[in-house]
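> Kindly return the folded structure for what I paste below:
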Amino acid sequence: MADGFQGRIPLHISNQTALVWSVDDVATLRATHHICGTLTGTLPHAGQQNVFLGLPLALLPEEVVVLVKNGIVALVDDTASHEAPTAEELAQWNEVRKAEGHRVPKNPTFTPPTLSDEALRKRLERQKRKEALEATKKDEIMSEPLTPTTTSSTKEKSYSFTIPATSDVAWYRKKCYLTLEEAKEAGLWVYPSTAEEIAKCGVFEDLWKQGYYMGNGLRFGGDWLIYPGDPLRFHSHFVATVVPSLTEPILPIQIVAYGRLGTATKKSHLLCGWDSETQKVSYYTIEWAGFG
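Below you'll find the model as predicted:
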């Protein structure tokens, strides 16, 4: 177990599901590491919650494994990281809240953001223009003759406050794991644990290293959809199904089903045979010929 992320992207584990809560981390995973995941959070103003979704981003278990093995992410145990505060810490936190008017707890390392000279100059110019405009309107009102229907009113000035949104309270101590072995020993992450899951992870990593993007292929009768580039720009070319062993038989009816389903969705079905001894993958494609 490590005390910090050590420059890695944090994956917050909840019930054996890896979630990403940072927009910047989502962009980095997609643009740099061609990992897409699936957005699962709802958006208040989106009419179709099955089309437009928001944070958090949920990752496939194979995506988690390949990212951890290549030193890109760290697995965070949020449940264990939130420890109960001591009486002294709680009393200190309450004193800070009282001193700051029940706002955000004070962080000793936090420094209020300061404006640059250019930003300060622009703010002063906007304030001067606003005051000049208010003065002009006031002069126009004063110059008009008062009538029984004329009333005078004054505007209340508005003020804005910047409150730092921080959650670095004293009793949050990050507990993260940098390897799958450490996470398994702690009971935080158990995938892969079977021969089939190991085969899927091996095939996924092989395709990932070739530069492909992978998405969930459940709707198309396979394990993943294989894209030549970002799914926002490309259609998938293959529906991949992992065969855990090279000696495992494939029924003729399965071959027919794979071929018909792939043709109906304008894709080729990709059979991925995993060799546990050599740690290599054999690929075979199935598609109907003579159509169209």
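
> going forward, measure contacts between C-alpha atoms and count neighbours the same way
Will do.

> Please name the nearest non-neighbouring residue to residue 80.
residue 175 (6.8 Å; CA to CA, 6 or more residues apart in numbering).

> where's that neighbour relative to residue 25, distance?
For residue 175, the distance to residue 25 (CA to CA, to the nearest Å) stands at 19 Å.

> For the comparison step, fold the sequence that follows:
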Amino acid sequence: MTSQICCYIFENHHGLIFNPDSIRILREKYRIVGCLTGNLPEYPRQNNELGLPLELSREECCVLADQQIISMYEIILPLNNSEQDHLQYLTEIDIEFQKQKIQNGHEKINEILLNRQSILQKKIQSFNENNFENDEFILSLLETNNAWQNCSKSLEENERIFLLNIIQQRLKQFTLEYMFIKLPIESKRINLQIRLITSEELKQNLKLIEQLRCDVFADLYLNKNQKYWISNGQKFGGDYLVYFDDPSRCHSTFIVTCVLRNEIELNSTIIPLTHLIARCRVAVNVNKICVLASRKSPISSDIEYLTINWNGF
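Predicted structure coming up:
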């Protein structure tokens, strides 16, 4: 099965998804939270609200690829600029500018005619000359503008000429600098080279703790008894935060920390007792349950979980 959701893998082995429809599907249908990493075009200097693209962790990429929900691609660098790509981009910009220019023209004409009484009363007395040029673009707009066609019949000649000058001045203000640019959600490069990669390739050369995190995430995500929502848990000192519902509707219940135990030494752990106490106290203070996740044995893929409660002694 070929997935329709394209995920692009970069050097840090995290995936980026640029299509907003794909992001909505991942959130609503597959319980994938991810992390928005881009600035909003309207507010580029703030970081309180972020936008596209959505960044997926290595763990999210692997489990989605194994379930054939996404296809992972690696862009082959370097990217070579093509003259044809550049010309195509400029052509698309020019076409979009002409569309916006027409739309803006009709909006300005309607706005001027709506306020024509106040405009004529204030300025027509000081108007003595005809500066209107026979601009073909403006004339074509006026011919298709119903408001002008209906209004111009009741205007005197000097009023008509005056409004034409006002319209001309206003429309000249709309240049390329004021047009809206639609951000592309996919590359249209002719010579773009991508390579399909698998989750096995993404997991190559991982450290023991990174392998454990991937296995724990998959075990929680694919749990048959309960559909969990999982997000990054670094802000609370853990690896994952686990929710019973969409994170926009509820708080997380568990702080999961992945622990190497049997992989290092039999019946040992790399978490000092003082760190374990600190993690437990943090969980209690934020009204969550501290969970330690590890493998049952070095050769087993089964994950076991240990919950820790603080009794206040």
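
> Now do the SS call for residue 124 of the first structure.
helix (DSSP: H, G, I helix; E, B strand; the rest coil).

> aligned partner of it in the second structure?
When the second structure is aligned by TM-score structural alignment, residue 124 of the first structure is left unaligned.

> So what does residue 230 of the second structure match up with in the first structure?
Aligned counterpart of residue 230 of the second structure in the first structure: residue 214 (TM-score structural alignment).

> and its match, how many neighbours?
By other CA atoms under 10 Å, the residues close to residue 214 of the first structure number 29.

> Just give the nearest non-adjacent residue to it, would you?
Closest to residue 214 of the first structure by CA to CA, 6+ apart is residue 226, at 5.0 Å.

> Quick one: map that neighbour onto the second structure.
Residue 226 of the first structure maps onto residue 242 in the second structure, by TM-score structural alignment.

> Now do its match against residue 67 of the second structure, distance only.
Residue 242 of the second structure sits at a distance of 20 Å from residue 67 of the second structure (criterion: CA to CA).

> Looking at those two, which one has more neighbours?
residue 242 (23 against 11).

> which residues does residue 244 of the first structure contact?
Going by CA atoms under 8 Å, 6 or more residues apart in numbering, residue 244 of the first structure touches 195-196, 199-200, 273-275.

> Which residue of the second structure sits opposite the residue nearest to residue 80 of the first structure in the alignment?
With TM-score structural alignment as the criterion, residue 175 of the first structure pairs with residue 195.

> Wasn't its match part of a strand?
Yes - judged by three-state DSSP, residue 195 of the second structure forms part of a strand.

> And for it, the neighbour number?
Counted with other CA under 10 Å, residue 195 of the second structure comes out at 12.

> ok, now how distant is it from residue 72 of the second structure?
Distance of residue 195 of the second structure to residue 72 of the second structure, given as CA to CA: 8 Å.

> Mind listing the shared neighbours of these two?
Counting by CA under 8 Å, 6+ apart, residue 195 of the second structure and residue 72 have no common neighbour.

> what's the matching residue for residue 60 of the second structure over in the first structure?
Residue correspondence to the first structure (TM-score structural alignment): residue 60 of the second structure is matched to residue 63.

> OK, contacts around the residue mapped onto residue 134 of the first structure from the second structure?
Mapped onto the second structure by TM-score structural alignment, residue 134 of the first structure lines up with residue 148. Going by CA under 8 Å, 6+ apart, residue 148 of the second structure touches 109-110, 113, 142.

> roughly how far apart are residue 97 of the second structure and residue 262 of the second structure?
To residue 262 of the second structure, residue 97 of the second structure is 64 Å away according to CA to CA.

> Same question for residue 276 of the second structure.
Taking CA to CA, one finds residue 276 of the second structure at 18 Å from residue 262 of the second structure.

> now residue 198 of the second structure
Taking CA to CA, one finds residue 198 of the second structure at 28 Å from residue 262 of the second structure.

> Kindly report the same for residue 90 of the second structure.
Between residue 90 of the second structure and residue 262 of the second structure the computed distance is 60 Å (CA to CA).

> Looking at these two, which one has more neighbours?
When neighbours are counted by other CA under 10 Å, residue 262 comes out ahead of the other of residue 90 of the second structure and residue 262, with 16 against 12.

> Tell me if the more buried one really is in a strand.
No - counting by three-state DSSP, residue 262 of the second structure falls outside a strand, being coil.

> can I assume it is in contact with residue 300?
No - between residue 262 of the second structure and residue 300 there is no contact under CA atoms under 8 Å: 10.3 Å.

> Just give me the match in the first structure for residue 268 of the second structure.
Correspondence of residue 268 of the second structure to the first structure, assessed by TM-score structural alignment: residue 248.

> Using the three-state scheme, assign its match.
Classified using three-state DSSP, residue 248 of the first structure is coil.

> Please name the nearest non-neighbouring residue to the equivalent of residue 259 of the second structure over in the first structure.
With TM-score structural alignment as the criterion, residue 259 of the second structure lines up with residue 243 in the first structure. Leaving aside its chain neighbours, residue 243 of the first structure sits nearest to residue 273 (4.7 Å; criterion: CA to CA, 6+ apart).

> just the strands in the second structure please.
5-9, 15-17, 35-39, 50-56, 70-75, 194-197, 229-232, 240-243, 254-258, 289-295, 303-308 (DSSP state E).

> Quick one, which of these gets closest to residue 27 of the second structure.
With CA to CA, the closest approach to residue 27 of the second structure among those belongs to strand 229-232: 9.6 Å.

> Show me what the closest one is packed up against.
helix 208-221, strand 240-243 (3 or more CA pairs under 8 Å, 6 or more residues apart in numbering; DSSP states H and E).

> quick revisit: count residues in the vicinity of the match of residue 60 of the second structure, would you?
Around residue 63 of the first structure there are 21 residues (other CA under 10 Å).
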